[in-house]
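1. Provide a 3D model corresponding to the input given below.
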Amino acid sequence: MLVSLNWLKQYVDIDGLAPQELAEKITRSGIEVDAVIDRSEGMTNIVVGYVVSKEKHPDADKLNVCQVEVGEGDVRQIICGAPNVDAGQKVIVALPGARLPGGIKIKKAKMRGQESNGMICSLQELGVESRLVPKAYAEGIYVLPEDAVPGSDALELVGLRDTVLELGLTPNRSDALSMLGVAYEVAAILSKEVNLPNIQYETVSEKAEDYLKLRVDALEENPLYAAKVIKNVKIAESPLWLQHYLMAAGVRPHNNVVDITNYILMEYGQPLHAFDYDSLETKEIVVRLAKEGEKIITLDDQERTLNDHNLVITNGLEPVALAGVMGGANSEVTESTTTVVIEAAYFNGQSVRRTSKEIGLRSDSSARFEKGVDPNRVILAAERAAQLLVELANGEVLEGTVLVDQLDKTPARVVVSPDFINTRLGMKISLEDMLAILERLKFDVEAANGLLIIDVPTRRQDIKIEEDIVEEIARLYGYDEIPITLPEGNTQIGGLTPYQLKRRIVRNFMEGAGLYQAVTYSLTSDELAQKFALKAEETTKLLMPMSEERATLRQSLIPHLVEAASYNVARSAELVSLYEIGSVFLGQTAEELPYEEEHLAFVVTGKWVDNSWQGEKLNADFFVAKGIVEGLFEKLGLTNRVSYEKASVDGLHPGQTAAILLDGEKVGLIGGLHPIERKKYDLKETFVAELNLKAIIETVTEELVYSAVPRFPAVTRDIALELDRNKPAGEIEKVIRDAGTKLLKDVKVFDVYEGDKMEAGKKSVAFSLTYFDPERTLTDDEVVNAHNKVLKALSEAGAEVR
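-> Here you go, the predicted model:
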C-alpha cells in the first residue's frame, strides 16, 4: 500500500511531523513501513513554462525550436523533440542548472547548431513510472492546465512535492488498504481525530429505481448490491489533484469517471465499478452465477470462458462484468457516455478469489474483496462517488439508491478482562490506559463488572477474539514499554547433545581430511537399494514414486556417492573426495515405519597428492581410504578397539575389501570398487567406505587422559616374519600386542615382500616394535625379556622369524 502524505493530511493532522518520524511510529505500532519515498528528491530549478512559439528545427526533422516564457517575461529558446509540444501550452521546464532524477544535470547546449537553454520535461523524466502516466502524455511532454503560472514551482503543481510511505501489510490488516484505514491507524498512534469526508450533494427529482431494475439471484455470494444512477455526465480529464493522488498511490489516471471509482477504492477501500447506462440496453442488472462455458470479453480485451461457480453481473441477457474482478468491454465508460451506473457491492471473498485465480487475473479490486471490505462502507462509498461525479463531471444524481441488502453488518463483540490482558503481556497496564487506547482506536467499549465489553468497528475485521484485543493494547501502549523479565523456574542451558557433539567432530574431521560433504537422495531404485548395505533388511517402497529411479528408500549411502563421483569425473575433476552423513532405512518398526539408522560413507578417486613443483603425484588407494577411517577412530578415541577382517562384498574388489569391527561387532566396510563397477560408472581406481555412525557414536569411550611427553628414550626392534600368503597381517599384529608386556607401546607393519626369493605360497611381513617406559630408561635385559615373549608367541602362532 502506497500512502501519499499530502493525501493523508486531508483526514488526519500530521503537520509538524517529519516523514521518517511518522514512519518510525507506524512501524513500532505494528505496520512495517518498507520505504519512505521523497517524490521530489534531488530535483531543483524546475518551473512552469509557457510555449510562446514553436518552429521546426532547420537542420532536424524531429526537433522543434520553442520560445518559452519561464516567468516575468523571461523568454528562453529551448529545443524540444516531443511530438506533442505546441505553441500556447503550459509545460514543465528544467532550467539550466536543474537536476533531475538519476543525478542528471541540465546545462545550456547547442543542438544541431541551435542554442537550447533548458529542457521541456515529460513526467517520466521527473521520475514518474511510465505505467502511471496518462495515456495522452505517455509518448511526449506533460501539458499543464491553462491557469498554471509561468515561473511557479512545477513540482508543486504536479504533486511531486510529496512523500509516499510504502506499507508492508500483513494479510490480516486489510483495513489499512485504504487511506481512511491508514488515517484511523495514524490518528490512534498520534492521539488525533479523523476528519471523514463530508458527503453532500443535490439530487434531481427523477428516481433511480425508475431507470434501473435490480435482481440478485446469488445472495450467498452477493448479499449487498447498491447502484446509483447519474445522468448528464461530462467525460473529461480529471483535475490535477485527483490525477496526482492516484499516481502517488500507483494508479494510472484515465478519465474523470474511472478516476473517481479508483479514488474511492483507495480512499474507502471499497471497489466500485462504473457502467455505461445506455450500453446495458435492458436497463436491468441481474447478479447470478455464470452458466458453464459462458463467455465475456473483459476490459483488457481478453475473452474469458466461465465456470458455473463464477459470479457475474449481467444485464439480464449477458454478462457485463466479472463480480469483484473486472468489468466487461460491452459496458465500458467511453467518451460518449452520458449516463453512468455506479456499482457498490459486497461480494464473497472466497468467490472472488476463486474466479480471480481461475482466469489468471488479479486486480486491486479482487485483492480487497479477498481480504474483506467493510460492510458499513459499501453504500457510503457509492454516495461519495455520486458527490464527486457532481463536482468533477457535472453529473446529476437521480434520487435514491437501487438496492438489495441482506448483509449482516453487526459489529463483532469481544469481552475480555483487564487481568487477562495484563497476564498475557506480563505487565501492569491500568484500566484507564486500556480504555484510552481503545477509544483512540475508535472501538466502542464499556467497562462493567470487571470486564471490557468491546464492539469492534466493522472496518477491523481482523479483531475476533480476546488475544486480538491484547495485541491492539500492546502495540499502541508500546512494545518497547513491555518490561524485560527473566523466565521463572528451572532453566536448562541450551547446547549440543553428546551425540550431536560427536557428529560434529566427525564432520570436522572428514572435512579436515580433505573431503567435501555431499547430500544425496534418500530414494533410489529397487536395484540399488540394498547394494553395499552393511545389513540387508526389508526395503520400503513408495506407493506413488516420481520415477522408478526414486521408488525405494536406500539401505546404503555408497551407490549415490559413486554416482556423484562419476558425475564429477565426467566433468574433468582430477580428484573427487566426497562424504555424506545420512540415514539409511532398514526394515520396519512397530509403527510400520522404516527404522532409520545414521551412517557415514565416503568415496575417493583420482589424484590424492599432486605437488607438481616437487614432481610428487599419488593416486588415491586402499591405504588412503583406510587411513581416513583409522584417523576418524583415533579422533573418537576408539583406535585400540577397532580391527579389520577380509570380506567379500558384491560390487567391491575381492582383494581390497575389509569389514570394520568395533569390539568384535561389524560396524562398517571399506574397499576398492570392483573393475566391473568402475567400468559401469566410467571411473578409474575408486575406494569407498561406509560406517554405522549411530553405533560408533553411541559406543561408550573412556575419559580422555593426557600424558606428558616421554623424557626417556624408546627402544625399537624390527622383525621379519615368514607367513602363509593368505595369513592376514592383522592377526599377527594382534598376537604381538597380546604377548607384549606393558613396555610394548606400538606395533607397525613397515614392509611386505612376496618376491621370487620367498617359498611358494609364502610372504614376508616386517614389523617394527617400540618399547619404552615413561618413568626410566630401559636396560637391554628388560627389552630382550619382553621381546623374547613376543617371539615365543609368534612361534606358537606359526610365524617363522626370518
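2. hey, let's count contacts and neighbours off CA atoms from now on
-> Will do.
3. so A565 touches L575, yeah?
-> No: counting by CA atoms under 8 Å, A565 sits too far from L575 to count as a contact (9.1 Å).
4. can you list residues touching both of those two?
-> Taking CA atoms under 8 Å, 6 or more residues apart in numbering as the contact rule, A565 and L575 both touch 604-605.
5. which one of these two is surrounded by more residues?
-> A565 (25 against 18; other CA atoms under 10 Å).
6. just the element for the nearest residue to the more buried one once chain neighbours are set aside, please.
-> Distance criterion CA to CA, 6 or more residues apart in numbering; nearest residue to A565, sequence neighbours excluded, is V576 at 6.0 Å. Remark: V576 resides in strand 575-586, with elements defined by DSSP states H and E.
7. longest strand anywhere in the protein?
-> Counting by DSSP state E, the longest strand found in the chain is strand 595-611.
8. now it: buried residues?
-> For strand 595-611, the neighbour count (16 or more other CA atoms under 10 Å) marks 595-596, 598-608 as buried.
9. ok, stretch 7-18 next?
-> For stretch 7-18, by 16+ other CA under 10 Å, it's 7-8, 10-14.
10. kindly report the same for stretch 404-411.
-> Buried residues in stretch 404-411, counted by 16+ other CA under 10 Å: 404, 411.
11. what do you get for stretch 206-216?
-> For stretch 206-216, the neighbour count (16+ other CA under 10 Å) marks 207-209, 212-216 as buried.
12. run this one through as well so I can compare:
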Amino acid sequence: MFVSYKWLSEYVDLTGVSANELADLITKSGIEVEGVEVLGDGIKNVVVGHVLECEQHPDADKLNKCLVDVGDEEPVQIICGAANVGKGQKVVVAKVGAVLPGNFKIKKAKLRGQESHGMICSLQELGIESKLVSKEYSEGIFVFPTEVKPGDDALQQLNLDDEVLELSITPNRADALSMIGVAYEVAAILGREVKLPKIELTTGSEKASDYISVSVEENQDNPLYVARVVKNVKIAPSPLWLQNRLMAAGIRPHNNVVDITNFILLEYGQPLHAFDYDRLGSREILVRRAKSGEKMTTLDDTERTLTPEHLVITNGTEPVALAGVMGGANSEVQNDTTTVLIESAYFTGPTIRTASKDHGLRSEASSRYEKGIDPSRTRAAADRAAALMIQYTGGEVLDGVVEVDTLSAEPVKVTITLDRINKVLGTSISSQEVSTIFSRLQFETEVDNETFIVTVPSRRGDITIEEDLVEEVARLFGYDNLPTTLPVGQTFPGKLTDYQEKRRKIRRYLEGTGSYQAVTYSLTSSSKVNQYALETAAPIKLSMPMSEDRSVLRLSIVPHLLEVLSHNLARKVDHISLYEIGSVFLSNEESRLPTEKEHLAGAATGLWQSNLWQGEKKSVDFYVVKGVLDGLFELLGLQDRISYKQAKLDGMHPGRTAQVILDEEVIGFVGQIHPTAQKELDLNETYVYELSLKNLLEAKVEDATYTSIPRYPSMSRDIALVVDQTIAAGVIKEAIIEAGGKLLKEVSIFDLYEGERMEDGKKSVAYSLRYFDPERTLTDEEVTKAHSKVLASVEEKFGASLRS
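-> Okay, here's the model as predicted:
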C-alpha cells in the first residue's frame, strides 16, 4: 500500500510530524513501513512553461523550434523533438542548470545550428515510471490539463514534492488498505482526530429505479449490491490533482470516470466498477454463478472460460463483469459514454479469491475483497463517487439507489478485564489508560468495574477475541514501553543441548576447512543401500516408492555424496569438498518404525590447495582427509582417544583405507574410493569418510586440564627401526609410548623407507622422540636410560633393529 503523505494530511493533522518520523511511528505500532520515497528527489529548477511559438526546425524534420515563456523577463528558445509539442501548451521545462533524475544536468546547447536554452520534459524524464503515465502522454512531452502560470514550480503542480510511504500490509490488517483506514491508524498513534471527506450529493428528479433493476441469486456470495446511475457525463482527462494521487499510489490514470472509481478504491478501500449503461444491453443487473463453459471477454481483451465456482455480474443473459475481479469489455466506459452505472458491492472473500486464482487475475479490487472490506462504507463509497462525477464529468445523478441488501452484520463485542491485559503484557497499565487507548482507536467501550466491553467497528474485522484487544493495547501503549524481564524457573527456553551445540561446532569447523554442506535424499535404491554401510541391516522398503532409485531408506550417506561429486564433475567442477550431517535408518524388529541414527560423512576430490603465484598445488589425498578428521576430534576433545586401523572394506581402496576407532569401538572409516567404483561413477581420485555422529557426540569428555609451559629444556632422539613390512607403524608407536615412561612426552613418525637397499620383506620407519621433565633439566644419562628401554621393548615385541 503506497500512502501519499500530502494526501494523508487531508484526513489527519500531521503538523510537526515528518514523513520519516511518521514511518517510524507506524512501524513501531505494528504495520511495517518498508520505505519512504521522495518523489522528486534530486530534481531542481524545473518550472511550468508556456509555448508561445512552435515551428519546424529549419534543418531537421523531427525537431521543433519553440519559444517558451518560463516566467523570466524574456522567453527562451528550446529545441524539442517531441511530436506532440504545439503552440499554446503549458509544459514542463527544465531550465539551464536544472538537474533531472540520475544527476542529469541541463546545459545550454546547439542542435543542428539552433540554440536550445533548456528542455521540455516528459513525465518519464522526471522519474515517473512509464506504466504510470496515462496513454495520452506515454510518448512525448506532458501537457498540463489545467490552468497554471509560467514560472510556477512544476514539481509542486505534479505532486513531485510529495513523499510516499510504502506500507507492508499483513492479511489481517485489511483495514489499512485504504487512505481512511490508514488515517484511523495514524490518528490513534498521534492521538488526533480523523477528518472524513464530506459528501455533498445533489440528485435529479428522475428515478434510478426507472433505469435499472438489481437481483442477486447468490446472496451468500453477494449480500449487498448498490447501484447508482449518472447521466450526461462527458469523458475527459481527470483533473491533475486526481491523476497525481493515482500515480503516487501506483495506478495509471485513464479518464475522469475510471479515475474516480480508482480514487474511491484508494480512499475508502471499497472497489467500484463503472459500466457504460448504454452498452449493458438491458435494464437489468443479475448477479449469479457462471454456467459451466460460459465465456466472457474481460477488459484486458482476454476471453475467459468460466465455471460454476465463479460469480458474475450479468445483464440478465450474458456476463458483463467477473465479480470483484475485472469488468467486461462489452460494457467498458469509452470516450462516447454518456450514462454511467456505478456498482458498489460487498462480495465474500473466498469466492473472489477462487476466480482471481483460476484466471490469474490479481487486481487492486480482488486483493481487497479477498482480505475483507468494510460493508459500512459500501453505500458511502457509491455516493462519494457520484458526487465527484457531478463535479468532474458534468453528470447528473439520478434520484435514489437500486440495491439488494441481505447483509446481516451484527456488531462484534469483545470483553476483557484490566487484570487480563496487565497479566499478558506484564504491565501495570491503569483502567484510564486502557480506556484512552480504546478511545484513540475509536472503539465504542463500556467499562464495568475494570471490565471492558468493546464494540468493534466493522472496519476492524481482525478483532474477534480478547487477545486481539491485548495486542491493540500493547501496540498503542508502545512495544518499547513494555517491561523487560528475565525468564524464571528451573529451565530456560531456547538453549541448545550439548549434542546440538557440538553438532553446530562441527558444521562451522568443516565449512571452515572449505567443505560445502550437502543435503541429499534419505532414499536410495536396493542395489546401493548396503554400500559403505557402517552397520548392516535388512533394507527398509517403502510401500509406495516414487521410483526404484528411491525405494528404500539409506544405510549410508557416502553413496549420495559420490552422486553429488559425479554430477559436479560432469559440469566441470573438478575441485570440490562436501560434507553432510544426516540420518541413516536401521530396521528394528521390536517396532515397525526404524532406528534412526545420525551420521557425518564427507567426500573430496581434486585440488585441496592451489597457490598459482607460487606454483604450489596440493591434491586431496588420504592424509589431507585424515587431517581434517584429526582437527575435528581435537575440537571435540577426543584426540587422545581416537586411533586408526588399516582396513579392507567393500568399495574402498585396499591400501588406503582405515577404520576410525573411539575407545576401542569402531565408529567409522576414512579412505579412498576403490578405482573400479571411481571409474563407474566417472570420478577422479576421491576420498571419503563416514562416522557415527551419535557415538562421537555422546562420548563423555573430561574437563580440560592445563599444565604450565615447561621452564626446562627438552631432549630429542631420532630412531629408524627396521621391521617386517606387515607390522603397522601405529602399533610400534603405541609400544614406544608405553615403554618410554613418564619422561617421554611426544612421539611422531617422520619417515618411511622401502627401497633397493632394504632387505626383502622389511621396511624402515623413523620416529622422533621428545623427552622432558617439567620440574628439572634432564641429564644425558637419564634420557639414555629411558631411550634404552624403548629400544629393548620394540626389539622384543617386533624384532626391530636400528637401521645402520
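13. any idea what the TM-score is?
-> Put the two chains on top of each other and the TM-score (TM-score structural alignment, normalised by the length of structure 1) is 0.90; 798 aligned residues with a CA RMSD of 3.3 Å.
14. about what we covered before: name the nearest of the buried residues of stretch 7-18 of structure 1 relative to R304 of structure 1.
-> Closest approach between those and R304 of structure 1, by CA to CA: W7, at 36.7 Å.
15. in space, what's closest to that closest one - neighbours in sequence excluded?
-> With sequence-adjacent residues excluded and distances taken as CA to CA, 6+ apart, W7 of structure 1 is closest to Y245, at 6.6 Å.
16. all helices for the stretch 501-650 of structure 1, in order.
-> 558-569, 622-635 (DSSP state H, counting those that start in this stretch).
17. the strand ranked longest in structure 2 vs structure 1, average distance?
-> Longest strand in structure 2 by number of residues, with DSSP E as the criterion: strand 44-56. Strand 44-56 of structure 2: mean distance to aligned residues in structure 1 after superposition is 2.5 Å, counting by mean CA distance after the TM-score superposition for structure 1.
18. can you classify E471 of structure 2 by secondary structure?
-> Judged by DSSP: H, G, I helix; E, B strand; the rest coil, the three-state class of E471 of structure 2 is helix.
19. that one matches what in structure 1?
-> Using TM-score structural alignment, the partner of E471 of structure 2 in structure 1 is E471.
20. enumerate the positions of stretch 613-631 of structure 2 that are buried.
-> Buried residues in stretch 613-631 of structure 2 (16+ other CA under 10 Å): 620-622, 625-626, 629-631.
21. nearest to L744 of structure 2, of these?
-> Set against L744 of structure 2, the nearest of the buried residues of stretch 613-631 of structure 2 by CA to CA is D630 (22.0 Å).
22. contacting residues around the closest one?
-> Contact analysis of D630 of structure 2 by CA under 8 Å, 6+ apart lists Q639.
23. distance check, it against D640 of structure 2.
-> 10 Å (CA to CA, to the nearest Å).
24. do the same with A658 of structure 2
-> Distance from A658 of structure 2 to D640 of structure 2, by CA to CA: 17 Å.
25. between these two, point out the one with more neighbours.
-> More crowded of A658 of structure 2 and D640, by other CA under 10 Å: A658, with 24 against 10.
26. for the host helix or strand of I736 of structure 2, give me the average deviation versus structure 1.
-> Secondary structure assignment for I736 of structure 2, by DSSP H and E: helix 729-740. For helix 729-740 of structure 2, the mean deviation from structure 1 after alignment is 5.2 Å (mean CA distance after the TM-score superposition for structure 1).
27. just checking, what packs against that helix?
-> Under the contact criterion of 3 or more CA pairs under 8 Å, 6 or more residues apart in numbering; DSSP states H and E, helix 729-740 of structure 2 touches strand 744-753, helix 780-798.
28. how big is the offset of the very next helix or strand once past the shortest one relative to structure 1?
-> So the one you mean is strand 744-753 of structure 2. As assigned by DSSP H and E, the chain's next helix or strand after strand 744-753 of structure 2 is strand 762-771. Following the fit onto structure 1, the mean deviation recorded for strand 762-771 of structure 2 is 5.2 Å by mean CA distance after the TM-score superposition for structure 1.
29. what comes up buried for strand 762-771 of structure 2?
-> Neighbour counts over strand 762-771 of structure 2 (16+ other CA under 10 Å) mark 762-767, 769-771 as buried.
30. same check, this time on stretch 144-158 of structure 2
-> By neighbour count with 16+ other CA under 10 Å, stretch 144-158 of structure 2 contains the buried residues 144, 148-155, 157-158.
31. and for stretch 560-569 of structure 1?
-> Burial within stretch 560-569 of structure 1, assessed by neighbour count using 16+ other CA under 10 Å, is assigned to 560-562, 564-567, 569.
32. just give me the mean distance for that stretch relative to structure 2.
-> For stretch 560-569 of structure 1, the mean distance to aligned residues of structure 2 following superposition is 4.2 Å (mean CA distance after the TM-score superposition for structure 1).
33. which residues sit against that stretch?
-> For stretch 560-569 of structure 1, contacts defined as CA under 8 Å, 6+ apart pick out 518, 520-521, 575-580, 602-605, 681-683.
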